[in-house]
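Participant: Attaching a predicted model along with its sequence, questions to come.
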Amino acid sequence: MRFSFLLFCASIMCVLTYWCMAQGNLTFLFEFELLKLGSLPVGFTIIVDKISLAFSFVVTMISGCVFMFACEYMKEDKYFWRFIWILLSFVISMNLLIFSGSVFFLLLGWDGLGISSFALIIYYQSSESLSGGFQTLLANRVGDAIIVTSTMLLALYGQFTYLFMENFMWPLVFMLCVAAMTKSAQYPFSSWLPAAMAAPTPVSALVHSSTLVTAGIYLIIRLCYNLELSSSSKSLLVLAGAVTCLLGGWAATFENDLKKIIALSTLSQLGVMTFCLGMGFPVLALFHLFTHALFKALLFLAAGTILMSSFGTQDIRLLGSTSISMPLVVVIFNVTSLCLIGAPSLSAFYSKHLILELMLFHPMSVLSAFTMLVATAFTAKYVFRVMKAVSWSHPVMTNTAAVSLFKVDCSLFILSLGAISSGKFFSILEMSVNEVVLMPSFSGSLLNFVVVLGAVSGLILVAAEKTSYFLSTLFWLTPLFIGSSKILAKCNEKMASLDYGWLEPSMKVKLVGFQLSDLLNWPGSINSFTRVLILSIVISLAFSFVV
């Protein structure tokens, strides 16, 4: 409880500081010079403005509720305090990233998130958690390598801060956008997000709401506030956002694991944010990031409470008796699930519905808009499918127990206020997120029809009897990431003689001679590498030429 109290105090401090700075529209930059390379100063920069303070408030408030929930969820764990300290380092790393203004300070929080998230995902030491931790670490290392490489361009431009940029720096901005895509699980780096579900539920509530997955989105928003993104960067974000949104919603319709369905819903919502950034609305994307963080944390805590009552059962086909034993928790779960589709009067209605309306009037390819509409229908489908399975189906399990603990109820109550009223609150607090959209009745009816169509199909199809290897592996990305080390195994075998030294006569390096078919034929008949490559090319060409 002591950490929860400290985090709540930090969130109150952020609110008070935000209020004081908003009166004069102030921004503070703190620069600390470590050394000087010729005429190039090397140091780190801290930025304190309305964006960083508002995001830090959301992170610390959610973290306080999650820590309170974890005190009950993990109280019987043998290494409880080890878990709490790793979780605290995770939150601190996110706050370092939020207030960072230079690439070195950014890497401090960026790498801190990667290392602490790896330690939390593999916490249970099972084969599933080890596999999920490996995928998460591998995807994050790709983004780390891109950011480290971008420091060369920063040195050429004579600065190590990304807060002040010009239009001629578009290659640097493009590299940072790609690095952000790895952290925010955008296609083709999406497979690690559902695999991270092997972590304890409090970790999932933080990872999928306001910390790890939002780090990349926040970085792109920072770049958008400094200069307008180039057309190549916008096209990349629109493509990645649309495909990721479709991928998450489509795959969730074939899942029966409750936590994995929520994880795939996070993937879909991240695609909506990235799509919004590609359209050129960073303020609206930040608005949806805040609302999504609040209701997604509540959704995971409600799901964790359901898992506690069902003694760890995660199959939605076996959770039909939950509404009888815990009606209040199920009501919270249903209301939060409706936030995913942007139901009226809820928080996401003020952000997601506005993004979809602006999409219909934005100049883009027809395929992009059609993909987002299909993804919206899939979102409504899996939301109503889960609600019917958990809330309205007949009791299946007889060994469920009601969970009524003060710390759990208190955390759910605090986040419930945010999940319901945060949309209206942020729209009043920051008027720049409000957009006036004058649209014909046909366009509004089209959005409503798509949502209703998905809801009806979700109510009809309760359980997913069929399975799809194509969707369960997220377009064959999972086997590619899990066995990525096998792709280079043949190359490493050929380079074994390098251990003797570069000048030894016995050195036989046949980098050019080894057969390409051996590289691409892994893993046997399921040629994941080739399939992912071909699929990525087809998607890119489709979005490039369909107008």
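Facilitator: Yep, that arrived.

Participant: Please count neighbours and contacts with C-alpha atoms only from this point.
Facilitator: Fine.

Participant: how many neighbours does Lys190 have?
Facilitator: For the record, residue 190 is Ser, not Lys. 28 (other CA atoms under 10 Å).

Participant: Kindly indicate whether it is helix, strand or coil.
Facilitator: Reducing the assignment at Ser190 to three states with DSSP: H, G, I helix; E, B strand; the rest coil gives coil.

Participant: Spit out the contact partners of the spatially most central residue of the chain.
Facilitator: The central residue of the chain, meaning the one whose C-alpha is nearest the mean C-alpha position (CA atoms, centre = their mean), is Val213 at 3.1 Å. Applying CA atoms under 8 Å, 6 or more residues apart in numbering, one finds that Val213 lies in contact with 183-185, 207, 270.

Participant: same thing but 7 Å
Facilitator: If a contact means CA atoms under 7 Å, 6 or more residues apart in numbering, then Val213 has 183-185, 207 as its contacts.

Participant: burial count for Phe164?
Facilitator: Counted with other CA under 10 Å, the neighbours of Phe164 add up to 12.

Participant: Can you say which helix or strand has it in it?
Facilitator: For Phe164, there is no helix or strand it lies in under DSSP states H and E.

Participant: Once you drop chain neighbours, what's closest to it?
Facilitator: In space, not counting the residues next to it along the chain, Phe164 is nearest to Asn226; the distance is 6.3 Å by CA to CA, 6 or more residues apart in numbering.

Participant: how much space between that neighbour and Pro282?
Facilitator: 11 Å (CA to CA, to the nearest Å).

Participant: what about Asp144, distance to Leu219?
Facilitator: As for Asp144, its distance to Leu219 is 13 Å (criterion: CA to CA).

Participant: now Ile306
Facilitator: 34 Å.

Participant: just Leu156 next, same as before
Facilitator: Leu156 sits 21 Å away from Leu219 when distances are taken as CA to CA.

Participant: Show me which of these two is the more surrounded one.
Facilitator: Remark: of Leu156 and Leu219, Leu219 carries more neighbours, 20 against 11, as counted by other CA under 10 Å.

Participant: mind listing what that one touches?
Facilitator: Ala180.

Participant: Could you say which helix or strand holds it?
Facilitator: Short version, using DSSP H and E: Leu219 is in helix 212-226.

Participant: what about versus this one:
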Amino acid sequence: MMNFLICSFFMLLLFMLMFFFSVFLNLMDLSYMLEWLLFNFNSLNMEIFILIDWISCLFISVVMMISSMILLYSMVYMKNEIYLNRFLILLSLFILSMVVMIISPNLISILLGWDGLGLSSYCLVIYYQNYSSYNSGMVTVLCNRIGDVGLLMAVGLMFMVGSWNMYFLSNDFFLILLMVFLASITKSAQIPFSIWLPMAMAAPTPVSALVHSSTLVTAGIYLMIRYMKFFYGGMIIKLLFYLSVFTMFMSGLMANFENDLKKIIALSTLSQLGLMMMILSLGLGLVAFFHLIIHAIFKSLLFMCAGVMIHLMDSNQDIRYSGKLNEFIPFTMMSFYVSNLSLMGFPFLSGFYSKDLIMELMYLMNINLLLLILMLLSLSLTVSYSLRLIYSIFFSQIKGKSFYYYSENLLMNFSMMFLMSLSLISGSLLMWLFFFDNYFLLMDIFVKLITMIMLIFGVIIFMGFFFKNLLKLYFYSYFFSSMWFMNYLYVMLYKNFLIISLKFYIMDKSWVEFMSKNLLLNLFKDSIYYYNFFKIFMFILIVLFFMLLLWMVS
């Protein structure tokens, strides 16, 4: 437990230092680039870059702040865990990988952080070591490996440029940009790679609060923000716009029919990721980063509140069995209210400042009418599933056991109250300090009221379809809640690859056994009694290979 306290204090200190440093860099309009040359080969330089500007410092400060609060939260949530130090090491490895990726403008160092994120997140998803965790971990790692392969191919293709520094890129390198785009949409779970994010909820709740709400899933968006100027005006950015709008709509629709508490919050994360990618694809990278920072704060708080409810309800995650919790856990209820209202974009909470700005900027752009309608419907669906969640947990009748013993923990409450206060003030604070202090949009009053009308429409959807169950939508809920059958698509795709890789594994294993035991140890002994031409042939082939290798090196 002392290790958790020390790490949490250290990260909180880093949060304060990096935040003030980012304010300083922004006010002074400064950025620093540190470069180490490791070696060069045929005029290709292998360098390590560190980019320190206000964007990277602000993102690191938010990651450190959320991590420190989640470590305090984990002291209570995971106190009965046997291998607690292993959990702390995995979380620390994840945070370190995230920091490495944030400060890297170089594809090689980005790859180090990227693969560190993938490995540590896989280990955290399968932490509970049961069938559901292994299944979810396999889907997570297979989806993310597609993006990792894209990044590896981008590293290979950058040989054409002569450097792995991203500032040597241009719009002409379409294939490299396509690979970076593939890496980004897999990590941020856009269609058709959306299936892994709800399945990753098999991880412990502190992991979901840190990894699957605020850091890992935003790594792809952060990468796209850094590479954004190379994508402008191309076909890839148009494809990203379509994918992000459909991701928003699909996840919002599915969240209205889901009953698992953590999966509903995961789908709301997916919806917000689609919103960030959508505004990013319209060329407004700074606005997307603004929403990314604010979303990280209130969404991690939402997961922490869900963890308290799950913990107190005997590990029950079904919202149909919970109710009247506002009488027993008032601090958690208050934090949950604030984070949910911030998610909906309630006026003058943190989410309002970024979401309202995004919607206003979207109205001023030349956008396809059908896609605009889908965006506005996604906005209404966000309000609908948030109200459904609040109603089910706090106002419906309690079901299940006849007696519950509820109690709140002071340490958990402190971490949630800290994030709740930031959820109240972070929107206005960040807007005044960093973003758009002199931003002014002029539009017609009826256009301005479209957002408010769609929010009211979301309340009508909640009251009509779910409170009164009009149109009997639950008859069709299987289609709405099945991720548009993407999981079956992955079963069809991955099954053949897994069978082929198993055959290669068996062949590889037999070759290794043959090389180490049968060939090298028994070759001379066997040749006395009988001639195994195959073994002799393999031995001669290996000797020739090593001779050729020595000749090439010399």
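Facilitator: Perfect, thanks for sending it. Model, not experiment: these values are computed from the prediction.

Participant: just to revisit the earlier point, quick one: which of Asn226 and Pro282 of the first structure has more around it?
Facilitator: Each of Asn226 of the first structure and Pro282 has its neighbours counted (other CA under 10 Å); Pro282 has more, 24 against 14.

Participant: Quick check: the aligned residue for that one in the second structure?
Facilitator: Per TM-score structural alignment, the equivalent position to Pro282 of the first structure in the second structure is Gly285.

Participant: close enough to count as contact, its match and Ile225?
Facilitator: Yes. In this structure Gly285 of the second structure lies within contact range of Ile225 using CA atoms under 7 Å: 5.5 Å.

Participant: Overlap in contacts, those two.
Facilitator: Any residue near both Gly285 of the second structure and Ile225 by CA under 7 Å, 6+ apart counts here, and not one turns up.

Participant: gap between the aligned partner of Leu247 of the first structure in the second structure and Ile185 of the second structure?
Facilitator: Aligned by TM-score structural alignment, Leu247 of the first structure pairs with Met250 of the second structure. Using CA to CA, we find Met250 of the second structure at a distance of 15 Å from Ile185 of the second structure.

Participant: Next: Val207 of the second structure.
Facilitator: Computed with CA to CA, the distance linking Val207 of the second structure and Ile185 of the second structure is 21 Å.

Participant: Kindly report the same for Met552 of the second structure.
Facilitator: The span separating Met552 of the second structure from Ile185 of the second structure equals 41 Å under the rule CA to CA.

Participant: Between those two, which has more neighbouring residues?
Facilitator: When Met552 of the second structure and Ile185 are compared on other CA under 10 Å, the one with more neighbours turns out to be Ile185, at 27 against 8.

Participant: can you tell me the helix or strand for the more buried one?
Facilitator: In this assignment (DSSP H and E), Ile185 of the second structure forms part of helix 174-187.

Participant: May I see the buried residues of that helix?
Facilitator: Under the neighbour-count criterion of 16 or more other CA atoms under 10 Å, helix 174-187 of the second structure has 176-187 buried.

Participant: Tell me which residue of the second structure matches up with Gly458 of the first structure.
Facilitator: In the second structure, the position corresponding to Gly458 of the first structure is occupied by Phe462, as judged by TM-score structural alignment.

Participant: residues near that match, how many?
Facilitator: 23.

Participant: Over to Asn106 of the second structure?
Facilitator: With other CA under 10 Å as criterion, Asn106 of the second structure counts 21.

Participant: again, but for Met228 of the second structure
Facilitator: Neighbour count of Met228 of the second structure, defined by other CA under 10 Å: 18.

Participant: quick one: the nearest residue to it once chain neighbours are set aside from Val62 of the second structure, how far?
Facilitator: Nearest residue to Met228 of the second structure in three dimensions, chain neighbours excluded: Gly285, at 7.2 Å (CA to CA, 6+ apart). Computed as CA to CA, the Gly285 of the second structure to Val62 of the second structure distance reads 18 Å.

Participant: residues contacting the counterpart of Ala54 of the first structure in the second structure?
Facilitator: Residue mapping for Ala54 of the first structure onto the second structure gives Leu58, with TM-score structural alignment as the criterion. Taking CA under 7 Å, 6+ apart, we find Leu58 of the second structure in contact with 18-19, 22.

Participant: looking at these, which has the most residues close by?
Facilitator: Ranked by neighbour count under the definition other CA under 10 Å, the contacts of Leu58 of the second structure are headed by Ser22 with 25 neighbours.

Participant: How about it, nearest residue that isn't a chain neighbour?
Facilitator: Closest residue to Ser22 of the second structure apart from its sequence neighbours, by CA to CA, 6+ apart: Trp54 at 4.3 Å.

Participant: Could you report the neighbour count for that neighbour?
Facilitator: Neighbours of Trp54 of the second structure under the rule other CA under 10 Å: 25.

Participant: Likewise for the one 10 residues further on?
Facilitator: Other residues near Met64 of the second structure number 23, with proximity taken as other CA under 10 Å.

Participant: Can you classify Phe32 of the first structure by secondary structure?
Facilitator: Note that with three-state DSSP, the state of Phe32 of the first structure is strand.

Participant: That one contacts Pro41, correct?
Facilitator: No. Under the criterion of CA under 7 Å, Phe32 of the first structure is not in contact with Pro41, lying 9.7 Å apart.

Participant: quick one, which of those two is more surrounded?
Facilitator: Between Phe32 of the first structure and Pro41, counting by other CA under 10 Å, Pro41 is the more crowded of the two (16 against 12).

Participant: where do the helices sit along the stretch 201-350 of the second structure?
Facilitator: Remark: helices of the stretch 201-350 of the second structure, listed N- to C-terminal, are 205-210, 216-226, 228-231, 235-255, 261-281, 285-312, 330-344, 350-363; assignment by DSSP state H, counting those that start in this stretch.
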